[in-house]
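Participant: The following block contains a protein sequence and its predicted model.
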Amino acid sequence: MTFKPLTLYTTTRRGTSRRARRKKMGLPEPEQTPDYTNWSASQLLKRITDLETQLRNNRIVPVTDPSVTAALPPKKKQKKDRPFDASRYNTRHIALKFAYLGQRYNGFEHHTGNKTPLPTIEEELWKAFMKTRLIFPTRGADLKEGEIDWEGTDYSKCGRTDRGVSAFGQVIGIRVRSLQPMPKEQSVQEEEQGDKMQGIEGNAKEQGSKEDKKPESKPWDHIRDELPYIQLLNRVLPEDIRMLAWCPTPPTDFNARFNCRERRYRYFFTSPAFAPVPGDAGLLTTATGKTLREGYLDIEAMRDAAKRYEGLHDFRNFCKVDPAKQISNFERRIFKASIEEVDVSQAPAGFISHPAFAQSVGAKNQMGGQGDMSIPKIYTFDVNGSAFLWHQVRHLVAVLFLVGQGFEPPSIISDLLDMEKYPTRPKYEMATDAPLVLWDCIFPDHEDIDQSREDAMEWVYVGETGGRETNKRPEMDGGDSKFGKGGIMDSIWDVWHKRKIDEILAGSLMDIVAAQGKRSPADVKLAPVAERSPRLFDGGDWPRPVGTYVPIARKQRMEPVEVVNARYLERKGPYQPKFMRKEDGDE
């Protein structure tokens, strides 16, 4: 059956062109009408039905000719990644040093089955390792979505920071995929050289094809010729978690926790700690008889108190007891405890004071001198020790703040370390989490704590040979994986700059509000401090009103550790966490 092309006719008023009428009605021009001769009966019936509907709605839309559509080439199927064959690769045990800002995370450690409101650092690490296919867990193929099991990866971690706590020198040990040639399989190695980034997304997938092949006669170098672990992981990690270095030769049977002989923490704070009150109404008398303005901290008294932490002591009055660990020995050794003023010409972002970053040739960077660029001043409580109990550092800082505000004398530290005077801990609040940083982890080549505690690990840092991508040529590509295009410094600067602008804006707002109005700060009249509710600084963003301050000596005491442990055993039974030594607590 042959059909003639369907033509639509309409009646128009005299003087009105047919073309204008067709355009007004939304009808297609004759040259736009499809060739209906190749259409099937069902297609024609459907088209007529559509046209009737469109005429009722006073519009007609163009239609694609099915004969033309059928002639189009089929769409190409998306190329699927080849199955990843782990047996083709060697593995090696390495150590990784990395940093993270902890305020967006629910602490470092992940616990299976324990859902948290925020992700943990370990969850992000696991996703990065699996996405880059750098690890081959024993149960890899059987793991459910969201499940984490490090078995088969020789995984170990140095410190378990709490929710909100940051780290700039965290260390893990782990067994990862390597480019080291398999024994008697040089031909396979040549093939791998072309697609060694198999399974890695984004730019990492192109890494192998761009890299020059090495001559067969050249021996494989375990640093220079290895996978760029730092860059592979940083590509897929969140911007506030950055890999900094890797150690290709950790000690035999390396365990990041038990091989670490010293952990170094820093707790940042300012003085004034909160907005001070002007005039005579803001002055108070401290526990040592000094006159101090409310909001400021007595730094010298804090230094006296901090020094008393040093040495081997029982710190049960400076921690939170975890009965699940059944810890009975609370002795820990503190190598150093001090209050240090931050030189704002050197930190933060003080690296630009180096002559290499001068604004122009022959120019000198004007960074200012010690203490003249930061009002209020910035300080840190630096504490280095062999190991720490659960929340120990935040308890140490909390008592220092009580001393600094004049609520307690420095001698309270010595008293709390005396088990005869204080066999149980008084109830006081620990300091807040955000300003605390696990600054570094030290791995000496000996176990004697009286010898030098210098780190003996041979770290390869980002930007060094083995710490950058081998296809990156700084003179050609504009970056060496540390500075320049695509370097780690660019990504960290981005994180810093956002927060720095927030600081500048908030600080400018305070100055504007303080200067507004006709009264000067000297004209402010408030009740004396003694007649107002005191405010207690705990490291947070604002002080807490405490009513009448109760000295530590008169505070209610916690139950003895032995009672807490016994009650837990009676309810839960004995429990020994995996890889947990009985004498080790939770940092």
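Facilitator: Yep, that arrived. Numbers count the residues shown, from 1 in each chain.

Participant: can we go C-alpha only for contacts and neighbour counts from here?
Facilitator: Noted.

Participant: For the stretch 101-250 of the chain, just list every one of the strands.
Facilitator: 156-157, 166-178, 241-247 (DSSP state E, counting those that start in this stretch).

Participant: Which of those sits closest to Leu417?
Facilitator: Nearest to Leu417, of all the strands of the stretch 101-250 of the chain, is strand 166-178, at 27.6 Å by Cα to Cα.

Participant: okay, the angle between the closest one and strand 241-247?
Facilitator: Orientation note: strand 166-178 sits at an angle of 60 degrees relative to strand 241-247 (axes from the mean of the first three to the mean of the last three Cα atoms, to 10 degrees).

Participant: which residues are contacting strand 166-178?
Facilitator: 89-103, 133-136, 153-159, 161, 226-227, 254-256, 434-441 (Cα atoms under 8 Å, 6 or more residues apart in numbering).

Participant: ok, of the residues you listed, which come out buried?
Facilitator: Buried subset of those (neighbour count, 16 or more other Cα atoms under 10 Å): 89, 91, 93-103, 133-136, 153-159, 161, 226-227, 254-256, 434-441.

Participant: just the helices in the stretch 451-587 of the chain please.
Facilitator: All helices of the stretch 451-587 of the chain, identified by DSSP state H, counting those that start in this stretch, fall at 474-477, 488-515, 561-572.

Participant: how about a markdown table for the ones you listed, with distance to Arg333 and mean neighbour count added?
Facilitator: Output for the helices of the stretch 451-587 of the chain, formatted as a markdown table (distance: least, Cα to Cα, whole Å; neighbours: other Cα atoms under 10 Å):
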| stretch | distance to Arg333 | mean neighbour count |
| --- | --- | --- |
| helix 474-477 | 46 | 10 |
| helix 488-515 | 34 | 12 |
| helix 561-572 | 20 | 13 |
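
Participant: Show me the one of those that comes nearest Thr53.
Facilitator: When the helices of the stretch 451-587 of the chain are ranked by proximity to Thr53, the top entry is helix 488-515, at 56.4 Å, counting by Cα to Cα.

Participant: just the angle between the closest one and strand 241-247, please?
Facilitator: Per the same axes, to 10 degrees, the angle that helix 488-515 makes with strand 241-247 is 140 degrees.

Participant: For helix 488-515, name the packing helices and strands.
Facilitator: Using 3 or more Cα pairs under 8 Å, 6 or more residues apart in numbering; DSSP states H and E, no helix or strand is in contact with helix 488-515.

Participant: how about the residue nearest to Arg175 when sequence neighbours are not counted, what does it touch?
Facilitator: Counting by Cα to Cα, 6 or more residues apart in numbering, Arg175 lies nearest to His93, which is 4.1 Å off, once chain neighbours are set aside. If you count contacts by Cα under 8 Å, 6+ apart, His93 has them with 154, 173-176, 248-250.

Participant: Alongside the first one, take a look at this:
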Amino acid sequence: MSKEELHAKLEKIKKKNAQLSDQISQMKVKLAQSGLENEEEPLAKKKKKTQKGEKEQNDQIFRKRKIALRFSYDGTKYNGLQRSPVPAGKTTIEDVIFDAMLRTKVVDDIGTADYIAGGRTDKGVHAVNNVISLFVNSRLSEDEINENVTVGERNFVAIINRQLPDDIWITSWAQISSDFSARFNCKSRHYNYIFDSSGLDVELMKEAASYLIGEHDFRNFSQAQLERQNTVRVCFAADIKQVPNMSSMCVFSIKASGFLYHQIRLTMAILALVGNKLEKSTIVKELLDVEKYPRRPSYKYANPDGLVLIDCEYENVEWIDGEDQSRFLASKIENKMYNMKIGLSVHELIKKTLDIGKDTDEPHRKITGIAAKKGCHKPVLDYHPSPNANDLLLKSQNKTKN
């Protein structure tokens, strides 16, 4: 089976499962609301009373228009962004957002809404300006929609936000063309990885990060996928800076034309080992040499908690903020920050009261999770090589032949 036939078969399977996936998304959220799912999962609580602005759902005949929604989230309690057509037992960001849109009649059916996300984030990863494009129900006329009118349109931001929990926020929307794709029209994506630099040589890490800039084959900084045979990307910027007003906290900032699966977390693992002086900064150059190293050494990727999708960049997209949403969103975010400060103070009090000594782990471990004893580091280039994308393709073709 050729590469093109594999892609066609994959798309056919995705479309076939779309309707089932809608039902699963709603069922998972309902289970969470009923308390049958893990109590730690965030809930999008149902509103018994009709919300302001929702009466229009029953009074008007809606027409379809394609829009982009920009949204942010704290991904700590979610099983990643993307919903799955197969029940995973855990709620995702899309499960909650889609449930809110279905209940407010922003959409009638997710499976036919032609939705796609600008950036797919894993379990525990966060976002500030992620984007979804999809067809929604508009209250404007066909002529107004064709003329890209936005005045008098439904307040999509406020309507959806009223149904969302405190860790997911819709921030703005934009009118887009019917062929616009949040994924394929994205010109660049920008990620930050926030970490505690205590015990790490940040200057060495900055030197290593600088080697990432430019057009490279990043296969050795990613987990291979069958559907991603092209592993060349352009990195526009990569640097490490201190977080303002937080002495030991730093952020690895990277902006590129696109990213491969687990690319930033695998990159951060390498940078942390460099900062711990367990690898030289030139390890980045070595891994970018795919002629010498055609397969990625199977080193572990960094933990997800510090990773944040900062922005998805598009051309000629004008974002519209939701009316009166600034104060509403500020309240939700500040409440979360207050609770986190209380939690931090409680843990500091516990540590002080119990007179607990300092952590003796290698500084990189909080980032990489690698539990090797001091003095027992295994060089990255000595790890067993993992299959690359071409290996996966050949394996798939051999299965088809057999």
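Facilitator: All right, it came through fine. Just so we're clear, the structure is a prediction, and the values are computed from it rather than from any experiment.

Participant: Next, format the helices of the stretch 451-587 of structure 1 as TSV and append distance to Glu52 of structure 1.
Facilitator: Listed next are these as TSV, based on distance: least, Cα to Cα, whole Å:
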stretch	distance to Glu52 of structure 1
helix 474-477	63
helix 488-515	60
helix 561-572	77
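
Participant: Among these, which comes closest to Glu458 of structure 1?
Facilitator: Closest to Glu458 of structure 1 of the helices of the stretch 451-587 of structure 1, according to Cα to Cα: helix 488-515, at 20.5 Å.

Participant: Can you show me the strands along the stretch 201-350 of structure 2?
Facilitator: For the stretch 201-350 of structure 2, strands defined by DSSP E, counting those that start in this stretch occupy the ranges 214-217, 232-242, 249-256, 307-313, 320-321.

Participant: Quick one: list the elements packing against the second one.
Facilitator: Other helices and strands packing on strand 232-242 of structure 2, by 3+ Cα pairs under 8 Å, 6+ apart, are helix 202-210, strand 214-217, strand 249-256.

Participant: so where is it in structure 1?
Facilitator: Aligning strand 232-242 of structure 2 against structure 1 (TM-score structural alignment) gives residues 331-341.

Participant: In contact with the counterpart of Thr132 of structure 1 in structure 2, which residues are there?
Facilitator: Residue correspondence to structure 2 (TM-score structural alignment): Thr132 of structure 1 is matched to Thr104. Shown in contact with Thr104 of structure 2 (Cα under 8 Å, 6+ apart): 54, 57, 159-160.

Participant: same thing with Phe401 of structure 1?
Facilitator: With Cα under 8 Å, 6+ apart, Phe401 of structure 1 has these contacts: 297, 302, 537-538.

Participant: Please list which of those residues are preserved in structure 2.
Facilitator: With both residues aligned by TM-score structural alignment, their matches' Cα atoms under 8 Å, the contacts of the contacts of Phe401 of structure 1 that structure 2 also has are 297, 302.

Participant: and of the helices and strands packed on strand 232-242 of structure 2, who's closest to Val29 of structure 2?
Facilitator: Closest approach to Val29 of structure 2 among these (Cα to Cα): strand 249-256, 33.7 Å.

Participant: tilt between that closest one and strand 232-242?
Facilitator: 160 degrees.

Participant: how much does strand 249-256 of structure 2 stray from structure 1?
Facilitator: Once the two models are superposed, strand 249-256 of structure 2 sits on average 0.6 Å from its counterpart in structure 1 (mean Cα distance after the TM-score superposition for structure 1).

Participant: and that strand, which residues are buried?
Facilitator: 250-256.

Participant: how much does it deviate in direction from helix 202-210?
Facilitator: 10 degrees.

Participant: Please pull up the equivalent of Phe269 of structure 1 in structure 2.
Facilitator: By TM-score structural alignment, Phe269 of structure 1 lines up with Phe195.

Participant: looking at it, its match is touching Val251, isn't it?
Facilitator: Yes. Contact criterion Cα atoms under 8 Å: Phe195 of structure 2 and Val251 qualify, at 6.2 Å.

Participant: preserved in structure 2, out of the contacts of His93 of structure 1?
Facilitator: Contacts conserved in structure 2 for the contacts of His93 of structure 1, counting by both residues aligned by TM-score structural alignment, their matches' Cα under 8 Å: 173-176, 249-250.

Participant: could those residues be laid out in a markdown table, adding distance to His313 of structure 1?
Facilitator: Converted to a markdown table, those look like this (distance: Cα to Cα, whole Å):
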| residue | distance to His313 of structure 1 |
| --- | --- |
| Gly173 | 30 |
| Ile174 | 34 |
| Arg175 | 37 |
| Val176 | 40 |
| Thr249 | 35 |
| Pro250 | 32 |
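
Participant: between the residues you listed, which has the most around it?
Facilitator: Within the kept ones among the contacts of His93 of structure 1, most neighbours by other Cα atoms under 10 Å means Gly173, with 24 neighbours.

Participant: Quick check: that residue vs Asp304 of structure 1, distance?
Facilitator: According to Cα to Cα, to the nearest Å, Gly173 of structure 1 stands 38 Å off from Asp304 of structure 1.

Participant: can you check Leu505 of structure 1 too?
Facilitator: 36 Å.

Participant: quick one on the thing from earlier: buried ones among the contacts of Phe401 of structure 1?
Facilitator: 297, 302, 537-538.

Participant: ok so, going back, which residues are contacting the match of strand 232-242 of structure 2?
Facilitator: Applying Cα under 8 Å, 6+ apart, the external contacts of stretch 331-341 of structure 1 come out as 299, 302-303, 306-307, 309-316, 377-388.

Participant: mean shift of it relative to structure 2?
Facilitator: Stretch 331-341 of structure 1 sits 0.6 Å off on average (mean Cα distance after the TM-score superposition for structure 1).

Participant: Go through that stretch and flag the buried ones.
Facilitator: Of all the residues in stretch 331-341 of structure 1, those buried under the rule 16+ other Cα under 10 Å are 331-339, 341.

Participant: thinking again about what came up before, using a markdown table, please lay out the helices and strands packed on strand 232-242 of structure 2 together with distance to Lys14 of structure 2.
Facilitator: Formatted as a markdown table, these follow (distance: least, Cα to Cα, whole Å):
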| stretch | distance to Lys14 of structure 2 |
| --- | --- |
| helix 202-210 | 37 |
| strand 214-217 | 28 |
| strand 249-256 | 27 |
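
Participant: So which of the ones you listed is nearest Ser141 of structure 2?
Facilitator: Ranking those by proximity to Ser141 of structure 2 (Cα to Cα) places strand 249-256 first, at 39.2 Å.
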